[in-house]
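# Quick one: sequence and predicted model below, then my questions.
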Amino acid sequence: MHSSERIGKLYIVATPIGNLEDITFRALKVLKEVDLIACEDTRRTIKLLNYYKIPVKKLVPYHEHNERKVSKKLIKELLSGKDIALVSDAGTPCISDPGYRIVSLAREKKIDVIPIPGASAVIAALSASGFPTDRFLFVGFLPKKELQLKKTIKEISKLPYTVVAYESPHRLEKTLKILKEMIPEKKIGIYREITKLNEEFLEGNPGKLLNELTLEDKLKGEFVLLFYPSKEEKENENEKSLDEILLQLKEEGNSLKTTVKEACQRTGLPKNEVYKRALELFSRD
């Protein structure tokens, strides 16, 4: 891919999060053809390259401790015509992994940044959890400091959509104890070791999950936490949305019958529920 008469391209390459076979043909092609591979841990990347018999080229360590310094050097390489692949230890770079700085700089320099999509622990966990996926919020790793963690838990526990977070194995027990204290009845899912040999999905309230993980010595590996939407907040959101639709239809001069019919079509809510709410709003005049 190298040419001295062109600006190089930066490829953001997703790599397996566990099972080494979870990688695309396109990703392998890019890794074979680029001039440099910027990687979070050279040992992890060498293992992947060896598995697919890809010659180990010049690997450049690129991690949270050297990101600022190395980004500038890599930009110079790109401007000189070299193509670079950015990989993290597992999954998609920039998603709770290093990468933001070099991508930002590359965009500033008008360098092409090309995503090579693939494995992502967030999407994998969501897709197989059975939790609502029409809307979700990914918050990355939960805060380390207890005060900030409690503040975050309070915020996300009330949200009307699924919240996804990462947690490290050495902090999970403490986090579950705090969850048990703050939101003891909250439905939570824990996906551990996704795509690996001991892959497992656990579901229940914080107390149940804490007992299961500690008693069976499962506080090891990689964890994705999923918080089920708050039913109360979900209902409040639906009610607010319904009210807005009903008031809009009313202000447009529609009759009660037409308003109810149109609101049912837009929201998918039962006719008797919509009619009852519409009556309350129409009777205010």
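Nice, thanks for sending it over. Numbering: from 1, shown residues only.
# C-alpha only now, for contacts and for neighbours.
Fine.
# ok, Tyr191 touching Phe201?
Yes. Tyr191 lies in contact with Phe201 (C-alpha atoms under 8 Å); the separation is 4.5 Å.
# Neighbour count: the two, which is higher?
Tyr191 (23 against 16; other C-alpha atoms under 10 Å).
# For that one, which three-state class applies?
Using DSSP: H, G, I helix; E, B strand; the rest coil, the secondary structure recorded for Tyr191 is strand.
# So in this structure, which helix runs the longest?
helix 231-251 (DSSP state H).
# Do a quick rundown of the helices in the stretch 51-200 of the chain.
Ranges of helices in the stretch 51-200 of the chain, per DSSP state H, counting those that start in this stretch, are 67-79, 100-108, 121-129, 146-156, 169-182.
# now the angle from the longest one to helix 146-156?
It stands for helix 169-182. Angle, helix 169-182 to helix 146-156, by axes from the mean of the first three to the mean of the last three C-alpha atoms, to 10 degrees: 60 degrees.
# how about helix 169-182: buried residues?
Buried residues in helix 169-182, defined by neighbour count with 16 or more other C-alpha atoms under 10 Å: 172-173, 175-180.
# I'd like the helices of the stretch 51-200 of the chain as CSV, with distance to Arg6 appended.
As requested, the helices of the stretch 51-200 of the chain are exported to CSV (distance: least, C-alpha to C-alpha, whole Å):
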stretch, distance to Arg6
helix 67-79, 8
helix 100-108, 15
helix 121-129, 35
helix 146-156, 47
helix 169-182, 45
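# out of the ones you listed, which comes closest to Phe136?
Judged by C-alpha to C-alpha, the one of the helices of the stretch 51-200 of the chain that comes nearest to Phe136 is helix 121-129, at 9.0 Å.
# also this one, for the comparison:
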Amino acid sequence: MKKTANLYLIPTTLGDTEPGHVVPATLVETVRSLRYFIVENVRTARRYLKKLDRDIDIDALEFMELNKHTDRKQLERFLHPVLNGNDTGIISEAGCPGVADPGADVVKLAHEKDIRVIPMVGPSSILLSLMASGMNGQNFAFVGYLPIPKGERQRAIKDLERRSATEHQTQIFIEAPYRNMKLLEDILQACHDQTRLCIAADITLESEYIKTQSVAQWKKGLPELHKRPAIFLLHKD
């Protein structure tokens, strides 16, 4: 009889920081016990595991790559090790697996197959930025990426501002690092002066920057965010 195996969701660092600063020792212990990993990128996953434990035998591990290019009809094969009695880990590119991450599809399938899913403790840019923003932490929405075309993006921003005001809800969103400054320009053009905006960049890194102020105040000067991982929070009272 095959033993019951688990699917572990293994958080990663949010940038080039020491894992010991943001993940607990229990996560490292779990990683040492695993042989199979579902990852977004094999190269970065191997490097991250080596940072967690430099004595780990990387060549003895088996990696299955899951990303936006993966055929969703092939998802079941990622769970074959678990179904055969082998504990398996999911590692995303940054932060927590399953949150704004293709790993969520495998987690959904794991529940359908009655596989135990175990989330491990680690950094989440969504929660860390919300904690530090001073905005409503009881009612919030993470909406991911906004549309790229300028007109569509400004309409989306105005819709989020309206929803924040009517529902007293913090709106959280992200952008590709090289488009951060363009997004900021659109926020300043689309939003009312009194709307509060939190900009959180390089969370958990030495260069961490987190600041909340009104759109009117932001118009006096913006931080340089080009190619810096950032997350944005909006709230209109």
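Noted; the coordinates are in hand. Since the model is a prediction, treat every value here as computed from it, not as a measurement.
# picking that back up, for the longest helix of the first structure, buried residues please.
In terms of neighbour count (16+ other C-alpha under 10 Å), helix 231-251 of the first structure has its buried residues at 242-243, 245-246, 249-250.
# how close does Gly99 of the first structure get to Lys261 of the first structure?
Computed as C-alpha to C-alpha, to the nearest Å, the Gly99 of the first structure to Lys261 of the first structure distance reads 50 Å.
# now do Ala106 of the first structure
52 Å.
# From the neighbour counts alone, determine which of the two ranks first.
Higher neighbour count among Ala106 of the first structure and Lys261: Ala106, with 22 against 14, using other C-alpha under 10 Å.
# Trace the more buried one over to the second structure, please.
Residue correspondence to the second structure (TM-score structural alignment): Ala106 of the first structure is matched to Ala110.
# My read is that its match contacts Val117, right?
Yes. Checked against C-alpha under 8 Å, the pair Ala110 of the second structure and Val117 is within contact range at 7.3 Å.
# Now the common contact residues for these two.
Shared contacts of Ala110 of the second structure and Val117 (C-alpha atoms under 8 Å, 6 or more residues apart in numbering): Leu7.
# picking up where we left off before, which SSE is immediately downstream of the longest helix of the first structure?
Where DSSP states H and E defines the elements, the next helix or strand beyond helix 231-251 of the first structure is helix 256-267.
# Distance of the residue positioned nearest the centre of the second structure relative to Leu9 of the second structure?
The C-alpha lying nearest the average C-alpha coordinate of the second structure belongs to Gly95 (C-alpha atoms, centre = their mean; 4.6 Å). Noted for Gly95 of the second structure: a distance of 10 Å to Leu9 of the second structure, by C-alpha to C-alpha.
# now stretch 140-147 of the second structure: which residue numbers in the first structure?
Counting by TM-score structural alignment, stretch 140-147 of the second structure corresponds to 136-143 in the first structure.
# Please point out which parts of the matching stretch sit buried.
Under 16+ other C-alpha under 10 Å, the buried positions of stretch 136-143 of the first structure are 136, 140, 142-143.
# The nearest residue to Ile114 of the first structure once chain neighbours are set aside - how many residues pack around it?
Distances taken as C-alpha to C-alpha, 6 or more residues apart in numbering place Tyr11 nearest to Ile114 of the first structure, at 4.8 Å, with adjacent residues excluded. Using other C-alpha under 10 Å, Tyr11 of the first structure is surrounded by 23 other residues.
# Which position in the second structure pairs with Tyr11 of the first structure?
Match for Tyr11 of the first structure (TM-score structural alignment): Tyr8.
# and that match, that one's in a strand?
Yes. Assessed with three-state DSSP, Tyr8 of the second structure lies in a strand.
# Do I have it right that it meets Ile90?
Yes. Using C-alpha under 8 Å, Tyr8 of the second structure is in contact with Ile90, at 6.2 Å.
# Run a quick neighbour tally on His222 of the second structure.
I think there's a mix-up here, since residue 222 of the second structure is Leu and not His. Leu222 of the second structure: 12 surrounding residues under other C-alpha under 10 Å.
# that older thread, and the furthest pair within the buried residues of stretch 136-143 of the first structure?
Phe136 and Pro143 (18.9 Å).
# For stretch 272-285 of the first structure, list every residue counted as buried.
So, applying 16+ other C-alpha under 10 Å, buried residues of stretch 272-285 of the first structure: 274-275, 277-278.
# To clarify, my last question referred to stretch 49-60 of the second structure.
Buried-residue list, stretch 49-60 of the second structure, by 16+ other C-alpha under 10 Å: 49, 51-52.
# Could you do stretch 148-166 of the second structure as well?
Applying 16+ other C-alpha under 10 Å to stretch 148-166 of the second structure flags 153-154, 156-158, 160-164 as buried.
# How about stretch 192-205 of the second structure?
Here stretch 192-205 of the second structure shows 195-204 as buried, counting by 16+ other C-alpha under 10 Å.
# One more: stretch 215-226 of the second structure?
Those would be 215-216, 218, 225, for stretch 215-226 of the second structure by 16+ other C-alpha under 10 Å.
# Just flag the most distant two among these.
Spatial extent of those (C-alpha to C-alpha) is set by the pair Ala216 and Leu225 at 18.6 Å.
# Kindly indicate which of the buried residues of stretch 192-205 of the second structure lies nearest Ser125 of the second structure.
Ile203 (6.7 Å).
# mind checking what that closest one lines up with in the first structure?
Per TM-score structural alignment, Ile203 of the second structure is aligned with Ile194.
# Isn't its match up against Ser120?
No. Contact criterion C-alpha under 8 Å: Ile194 of the first structure and Ser120 do not qualify, at 9.9 Å.
# list residues touching both of the two?
Ile17.
# As a check, name the ranges of all strands in the second structure.
6-10, 36-39, 62-65, 88-91, 116-119, 140-145, 170-174, 196-201, 209-214, 230-235 (DSSP state E).
# compared with the first structure, how much does the third one deviate?
Mean deviation of strand 62-65 of the second structure from its aligned counterpart in the first structure after superposition (mean C-alpha distance after the TM-score superposition for the first structure): 1.9 Å.
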